[in-house]
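> pasting a predicted model and its sequence here:
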Amino acid sequence: MREYSFVRVAVKRRREGSELQKDYREVITEQAAKGWHFVQAIPLESHTEPRLDLVFSRKVKK
């Protein structure tokens, strides 16, 4: 059995374009140190609150 975790990284809209509020690489590294495996990034740019959802998984400890 696996469990999943989702981390949202906000996207700031600027004149020059979009910018992530936090570096996604740092988030992935932090989660990996906690035993999570990166699965996928889901960009939600056209959402009312644009963001990047990072998906992580790990085996459930019994």
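Ah, there it is.
> contacts and neighbour counts: CA atoms only from here.
Fine.
> quick check: closest non-adjacent residue to the residue positioned nearest the centre of the chain.
Taking CA atoms, centre = their mean as the criterion, L54 is the residue nearest the geometric centre of the chain, at 2.3 Å. Excluding its sequence neighbours, the residue lying closest to L54 (CA to CA, 6 or more residues apart in numbering) is A41, at 4.6 Å.
> this is the comparison structure:
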Amino acid sequence: MSIFHIGGEIHIMHEYKIEKIDVHHGRDGILLAEEYAPVIAKNASEGWRFVQLVNLSGLSQIQRRIDLIFEREIRGGSDKK
């Protein structure tokens, strides 16, 4: 765990990662280019915590997507990815 002190307070540092999944609109509604559950599980196995899904399907047709946001504590040393 990375902890540093400022004015007697303890702060834990985090890093963030965004996984993008394309969204396609069909007759039956919104279709994702891939399932999000395996993406969340894969990142969890690598130490990332799922924080939020941001629905950006209302953007222009080329940019439609959902963003999965992950965080983890920053580790010191050479094991940081």
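Okay, I see it. Everything quoted here is computed from the prediction, not taken from an experiment.
> quick TM-score on the pair, please.
With the length set by TM-score structural alignment, normalised by the length of structure 1, the two chains reach a TM-score of 0.94; 62 aligned residues with a CA RMSD of 0.7 Å.
> now check structure 2 for the residue matching the residue nearest to L54 of structure 1.
Using TM-score structural alignment as the criterion, A41 of structure 1 maps onto L53 of structure 2.
> and whatever helix or strand that match lives in, what's buried?
For L53 of structure 2, the element it lies in under DSSP states H and E is strand 49-56. With burial defined by 16 or more other CA atoms under 10 Å, the residues of strand 49-56 of structure 2 counted as buried are R49, F50, L56.
> and what of stretch 29-36 of structure 2?
Neighbour counts over stretch 29-36 of structure 2 (16+ other CA under 10 Å) mark Y36 as buried.
> which residues in structure 1 does that stretch align to?
Using TM-score structural alignment, stretch 29-36 of structure 2 pairs with 17-24 in structure 1.
> for the matching stretch, give me every contacting residue.
Applying CA atoms under 8 Å, 6 or more residues apart in numbering, the external contacts of stretch 17-24 of structure 1 come out as V9, A10, V11, K12, R13, R51.
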